[in-house]
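[1] What shape does this take:
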Amino acid sequence: MLRQYELVEKVKTYDPDADEAALNRAYVYTVQKHGTQKRASGDPYFSHPIEVAGLMTDLQLDQETIITALLHDTVEDTLATIDDIEQHFGPEVARLVDGVTKLSKIEAMPENERAAENLRKFLLAMSEDIRVLLVKLADRLHNMRTLHFIKKPEKRQRIARETMDIYAPLAERVGMYEYMREMQALAFRELEPEAYTTITKRLEQLRSQDGGQVDAIALRIKQCLAEAGLKVEVMGREKHPYSIWLKMSERHVSFEQVTDIMAFRVITDSETDCYRALGVLHTTWQFLPGRFKDYISTPKTNGYRSLHTSLMYENSMRVEVQIRTREMHRRNEFGLAAHWAYKQHDKADGQVGWLRDLIEIVDASHDAEELLEHTRMAIYQDRIFAFTPKGALFQLPKGATSVDFAFAVHTDLGLATVGAKINGRHMPLRTPLDNGDVVEIIKGTNAEPQLSWLGFVVTGKARAAIRRSVRMKERAEVASIGEKLFDEIAARVPARIGKKAIKVALERLEMEEPEDLMFAIGAAKLSDREVMEALVPGCTADLEEDEEWPSRERVISIRGLTPGVAFELATCCHPVPGDRIVGIRRKGETVLVHAIDCLELANGVDTDWLDLSWGKRSQGAVGRLGVTLYDRPGTLAEMAGIFAQNKANVTSLLQTQLDHPFTSYEIAAEVQDLAHLTRILSALRASDAVAQAERM
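    Model prediction:
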């Protein structure tokens, strides 16, 4: 653990103007606040924030970041507050500490919701200042280094999985590859202990058998380049166990079949020398087609720049070579953190495009599951490059489609997409893009995202925007239904309802906009009685609790749709509550609800099928029956009596056939549910007046 004077001296070596007194105060503050708290390792708790601050000094970050690192756990784990931090260290440090601090109110949430809320707050704070991310990554890295001290295996597994899913990819996306590799290695050791041990032992065996082969190849590469007049540094290393395991998993091969275990870095003086070195290596050894990547002319989203190639070395050995300048190397290993040391407080420089996409995802995500899903999709690696017709470059995940590309260019373009040309040819929107494709998006004036797009888009930004658009459309439909129902409710209130009454009702219901009220009514979140009481308190006092509302007798609710979304019961099968049901949705049409055994479903194979069920507020469904009566006086009256005895309202009666001595009718009757309809059929079949009764 760094002593107080050692930490201050490290900062002063690269920032002579740093406020020594503020650094000393922060060091003492964290020691005092954490006091006798212990970590799982038995070390004093304050050793953790001090080590995190040390990691920040290694990156030569500004004093505000160092102080934030020292204080980052005080609000979460001690009695200190953000106001205390601001009073002692100023508003900038308080804002940064707040960005790193977890929300104390979310401890009672389910695990996935707690993780999602932490991530939501963290991403929003990170969008304001990238230093929040730098401190958080250092915090997670040090926690991973001490993970083995935690006794509960399930807790170690959870932390390791979260690190692998969220923090290691985030480190990669800001170019902090050293952090990414160490996080992955430590998480891999916890998540796959057997694989980690096996691969580590195999690497040790290779190391003992090769007689310094890595150093020998590095020296041979350096000599080859020196003979061509290039002054370079060459470093060789084995790939770490997680990287090897990933290749084994992706290629479905054994350890022996992973041929490019060794990787070498060639460090040059200039960008020109990078390309000269590449030419020398390609003329000396055969390079492997398809394995060359030029990230100098086309940098990665995180600013990573380097030339990558794979060579067939002696004895058919494959080796990977990365060629870069010294400045590229520093930037590549520590990414935005390295850049921050030279351009402090330049928010625009750190506000990279993918980060803006993440913030859009935070805004668009509906719940915890969506947020975690979309964020993971947004920060994972494996990218391709595609161009607009004007030559603008966009990086996307492998498997991305034209729809993903449209949303990457701009959310509004994605929302207006109706078609696409790939390399000048009209192609289906679901077509995966390849490296170097030129994509032209075709817009429509009245276009809107389709729910079916969720079946093939791969970016979190596209998925979040599509879901949000669909939800907004469905909300508008529900609110429209609510407006009609509101008019019926208002007509029963003993007062004239104007804008003022609605405004007061919103306050009573703790709502902000009239649209919120209409949506709540349409989605059956408010009863008629609740709405009436909000409009005119006391006006329902004389009503019985179970009194039926004349204009609202027929209420059908369906589960499986966005609450209250517009739907119709199919007239081909007339489903009633109790039937197993599915929904059919075609573009621009209302959802049609069918009984599962309806023959018309065979015509809906190219539509969206929705798995539905009946809601609690379902009454007044219409059942259709075919009834054949004996053709004699009184039989029709007897049939009508059966419906009346079973409290079923007949809404239509159609004579379809007169074939003495029988008369056939088609009858539509309002029923409560399938059981009610079945009782009516049983009563009809038991009657001497009825020859046959079937549900149609």
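[2] Please count neighbours and contacts with C-alpha atoms only from this point.
    Will do.
[3] residues contacting the residue nearest to residue 685 when sequence neighbours are not counted?
    Nearest residue to residue 685, sequence neighbours excluded (CA to CA, 6 or more residues apart in numbering): residue 693, at 6.0 Å. Going by CA atoms under 8 Å, 6 or more residues apart in numbering, residue 693 touches 625-628, 681, 684-685.
[4] how about residue 693, secondary structure?
    Following DSSP: H, G, I helix; E, B strand; the rest coil, we place residue 693 in the strand state.
[5] before we move on, back to that, which members of the contacts of residue 693 occur in strands, if any?
    625-628 (DSSP state E).
[6] what sits against the residue nearest to residue 475 when sequence neighbours are not counted?
    Residue nearest to residue 475 in three dimensions, not counting chain neighbours: residue 519, with 6.8 Å by CA to CA, 6+ apart. Neighbour list for residue 519: 475-476, 478-482 [criterion: CA under 8 Å, 6+ apart].
[7] Quick check: the closest residue to residue 10 other than its chain neighbours vs residue 8, distance?
    With CA to CA, 6+ apart as the measure, residue 57 is the residue that lies nearest to residue 10, at 6.6 Å, once sequence neighbours are left out. Residue 57 is 9 Å from residue 8, where distance means CA to CA, to the nearest Å.
[8] try residue 67
    For residue 67, the distance to residue 8 - CA to CA - is 11 Å.
[9] Between these two, point out the one with more neighbours.
    residue 67 (26 against 23; other CA atoms under 10 Å).
[10] my guess is the more buried one meets residue 24, correct?
    No: look at residue 67 against residue 24 with CA atoms under 8 Å: they stay out of range, at 9.3 Å.
[11] of the contacts of residue 519, closest to residue 306?
    Comparing the contacts of residue 519 against residue 306 with CA to CA picks out residue 475 as the nearest, at 48.3 Å.
[12] picking that back up, can you list residues touching both of residue 67 and residue 8?
    residue 23.
[13] still on that earlier bit, could the ones in strands among the contacts of residue 693 go into a markdown table alongside distance to residue 303?
    As requested, the ones in strands among the contacts of residue 693 are exported to a markdown table (distance: CA to CA, whole Å):
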| residue | distance to residue 303 |
| --- | --- |
| 625 | 70 |
| 626 | 72 |
| 627 | 76 |
| 628 | 79 |
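[14] Point out the other elements, helices or strands, that the longest helix seen in the chain touches.
    In the chain, with assignment by DSSP state H, the single longest helix is helix 460-491. Counting contacts by 3 or more CA pairs under 8 Å, 6 or more residues apart in numbering; DSSP states H and E, helix 460-491 packs against helix 353-364, helix 368-379, helix 402-409, helix 411-415, helix 514-522, helix 528-535.
[15] Now the second one, please; I'll put the structures next to each other:
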Amino acid sequence: MVEIDTAEENKEIARRYRHLLKQAQPYLQDDDASIIRKAFNVALEAHKDMRRKSGEPYIYHPIEVARICVDEIGLGTTSIVAALLHDVVEDTDITLKEIEELFGPKVAQIIDGLTKISGVFEKGTSQQAENFRKMLLTLSEDLRVILIKLADRLHNMRTLNSMPRNKQLKIASETIYLYAPLAHRLGLYAIKSELEDLWLKYSNYNVYKEIANKINETKRARGTFIKSFIEPIKKELDENNLKYEIKGRPKSIHSIWNKMRAQNVPFEEIYDLFAIRIILDCPFEIEKAICWQVYSIVTDYYKPNPDRLRDWISTSKANGYESLHTTVMSKSGKWVEVQIRTRRMDEIAEKGYAAHWKYKEKTNKSSSLDEWVAKIRDMMTESDATALEFVDEFKSNLYNDEVFVFTPKGDLKILPKDSTALDFAFDIHTEVGAKCIGAKVSQKLVPLNYKLKNGDQVEIITSNKQKPAEGWLGYVVTSKARARIRESLQEEKKIRSEEGREIVLRKLKQMKIEPSSDIWHEIRSFFNEKNQMDFLSKIATGEIDSKELKRFKEKKESLKQKKTGNAPDAKSFEKELKNVKGEEHDVLLIGEDMDVVEYTIAQCCKPIPGDEVFGFVTVSEGIKIHRTNCPNAVELMSNHGHRVIKAGWASKKQTRFVASMLVIGTDRVGLISDITKVISEQMKVNVRSMSISSEDGIFEGKIQLFISDTDHLNDLIKLIRKVPDIIKVHRIEDKD
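    Predicted coordinates for the structure are as follows:
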């Protein structure tokens, strides 16, 4: 047992607290320091016997969350107090009432929003989703709850190394699923980028490390290039007596990885690995003119790409982001992104909503961020969706780009990218949307599902005979439109669902199945319906044939024949595994533990040995093994983390798995023969299937192979890359 040096720990706690006060100094007024001290003392006493998984005193965590609130987000005293106390109600004996008596109703309200819901939830929902909903609903009361929660999540991600693997995957998946998009939407770009990078680090460490190493290897060359690139720009800025700062920094690891995946190219082929940022000091009144003046200076020296000009100064992004972006060709033939902004714009870009409010008082300038928060508040206070639907609905509003359109009177409306004429109608007014039969764009009639383009001037056509239809949900992307359409359909659906319920009950009686809450949930899952009402409505309308319930009965009976284990969640499974294999065993070994519990390889991602994997306890199909980078992994782990189990590959069992790769090259006689020789003769790999096409001299082959693990596959890919005239080779998702 490690001996704890209490005196040293107390010194460290005091040092961290002093550092927090120093960071907070610019924000403090009157007796703020004594209120913060009081909150610190309460937290210190409440957490005195608690330690984090790393072994550190728990109090380090609230101090660090408070520091992030001040230093990285720019929040003030109330937020510091709430951050210091954010875990005391959930983790200690202190009550919300006591917090209110000591620090007032505002701090108590914020802490209530940060405290997780306890208790048992009905099947088909998710405790994580319920907690997300509770936290997000505070947007209608106090946005600081969300900002403190982001600070809390950032510190948890920075210290995730000490957590067990299944917890790492759960927390990281929640982060990329909701918290990183939330940081993006609130304009916290630095926090958003770090959360994304940390997610990649814990979900796919090898990829993260490889990109990080390559960024580091190119650091010196990048520095030399940046110095040379900015030299003529600096000279011109100086001659124009402009006050400025120039920064050159690489893109985030996550954004580089995204580009590599989207373009199917290696690191070396990503052209815009870094951006040059020019930050200007100038009065608010002349910001726009100065930014365009600097744009003119940059493009005097370097040729711009006309398709890559982004003007977020004239109209800011929906999260308040303002900047002028251009991509220019350097003298050495490299594309370089240049961002031009003022000091005010830069602070809003880095610190988001808190900085936006600080400058709003000085400039009296409202932004689209205020409008977005107002819309979200409307959506949240009126939504009657389930927790999972609610979170999914909210999430769909986070990462969207915008489209700028105008009313017939010339009023600007900013809507998410891919919004339709129907979205526009609902944005104007609920009744206009409900009665919309079409629209006119540039005096031409367009249908309800017409996708709006930047600059469109839209006139909505209505009819009193019109009413929302189910198909409209496929036409809209905005939450407001979806919520109003659902609301209109709800009453009709309720009537149909009652009819459907009677049909199902009759069928269950015929099949001698007793209807219970578990049975209802299993039937809904069997038909892949998100909620009970949708399922029963489809039964009533015949969209789902009630005869199909017979298949449900057959599946249920066949599952009884299999050993799927009795574990409804990860904790139960680990307990079951330890009982059978010993106390030190809490990881499902693929290829070895079939005698303990049955599991199947998930068909959505088909993992092979060497892939990072996790097990997921499904409702009716036992345990499924997924890759950590499976397309469905983030949603499964973020909404149902309690059903994620640790899994790994048993090394001793030799099994063949199917994997697919894509080969692209310049077509020539004998190319296929050269590839198959590498596969069959050099690597002794059997081919399951091969599809080949050639167009305009470019060869493309999709090959399915039986391989033993990822090392086997990677060795094969390296050898094929050496075949003359091959341009690209990489693994792709398997499709049956």
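[16] Need the TM-score between these chains.
    Scored against TM-score structural alignment, normalised by the length of structure 1, the superposed chains reach a TM-score of 0.67; 504 aligned residues with a CA RMSD of 3.2 Å.
[17] what's the most buried one of the helices and strands packed on helix 460-491 of structure 1?
    helix 402-409 (a mean of 24; mean count of other CA atoms under 10 Å).
[18] chain center to stretch 253-265 of structure 1, what's the gap?
    33 Å (CA atoms, centre = their mean, to the nearest Å).
[19] now what about it, what contacts it?
    For stretch 253-265 of structure 1, using CA under 8 Å, 6+ apart, the contacting residues are 199, 214, 218, 233-239, 244, 247-248, 317-324.
[20] What subset of the residues you listed is buried?
    199, 214, 218, 233-236, 239, 244, 247-248, 318-324 (16 or more other CA atoms under 10 Å).
[21] Inside helices: which ones of these?
    Using DSSP H, these in helices are 199, 214, 218, 244, 247-248.
[22] for the helices and strands packed on helix 460-491 of structure 1, which one sits closest to residue 310 of structure 1?
    helix 368-379 (26.2 Å).
[23] Residues contacting the closest one, please?
    Applying CA under 8 Å, 6+ apart, the contact partners of helix 368-379 of structure 1 are 112-113, 116-117, 120, 165-166, 169-170, 173, 354, 357-358, 361-362, 365, 458-461, 463-464.
[24] that older thread, which one, of the helices and strands packed on helix 460-491 of structure 1, ends up nearest to residue 287 of structure 1?
    helix 368-379 (30.7 Å).
[25] need the next SSE after the closest one, C-terminal direction.
    strand 383-387 (DSSP states H and E).
[26] for the very next helix or strand once past that next one, packing partners?
    Going down the chain from strand 383-387 of structure 1, the next helix or strand is strand 393-397, by DSSP H and E. With contacts taken as 3+ CA pairs under 8 Å, 6+ apart, strand 393-397 of structure 1 sits against strand 383-387, helix 402-409.
[27] so how far is stretch 675-684 of structure 1 off the chain centroid?
    Taking mean C-alpha positions (CA atoms, centre = their mean), stretch 675-684 of structure 1 and its chain are 49 Å apart.
[28] Show where that stretch falls in structure 2, residue numbers please.
    On structure 2, no counterpart of stretch 675-684 of structure 1 exists by TM-score structural alignment.
[29] What residues sit buried inside that stretch?
    676-677, 680-681, 683-684.
[30] Then stretch 36-48 of structure 1?
    Using 16+ other CA under 10 Å as the test for burial, stretch 36-48 of structure 1 gives 45-48.
[31] What are the contacting residues of that stretch?
    1, 30-31, 34-35, 142, 146, 149-151.
[32] among those residues, who's most crowded?
    residue 30 (24 neighbours).
[33] What lines up with residue 243 of structure 2 in structure 1?
    Match for residue 243 of structure 2 (TM-score structural alignment): residue 231.
[34] pretty sure that match is in a helix, no?
    No: looking at residue 231 of structure 1 with three-state DSSP, it is coil, so not inside a helix.
[35] quick one on the thing from earlier: tell me how many other residues crowd the residue nearest to residue 10 of structure 1.
    Residues near residue 57 of structure 1, counting by other CA under 10 Å: 22.
[36] need the contact list for it.
    Contacts of residue 57 of structure 1 (CA under 8 Å, 6+ apart): 7, 10-11, 66.
[37] so who does residue 103 of structure 1 touch?
    76, 117-118, 121.
[38] Reformat the residues you listed as TSV; add distance to residue 377 of structure 1 and neighbour count.
    Formatted as TSV, the contacts of residue 103 of structure 1 follow (distance: CA to CA, whole Å; neighbours: other CA atoms under 10 Å):
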residue	distance to residue 377 of structure 1	neighbour count
76	29	18
117	17	22
118	17	18
121	18	17
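[39] Most widely separated two among those?
    Maximum distance among those (CA to CA): 14.9 Å, for 76 and 117.
[40] Distance to residue 227 of structure 1 added to the helices and strands packed on strand 393-397 of structure 1, as a markdown table?
    Listed next are these as a markdown table, based on distance: least, CA to CA, whole Å:
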| stretch | distance to residue 227 of structure 1 |
| --- | --- |
| strand 383-387 | 36 |
| helix 402-409 | 46 |
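[41] Can you say which of these is nearest to residue 423 of structure 1?
    strand 383-387 (9.7 Å).
[42] whereabouts in structure 2 does the closest one align?
    By TM-score structural alignment, strand 383-387 of structure 1 lines up with residues 402-406 in structure 2.
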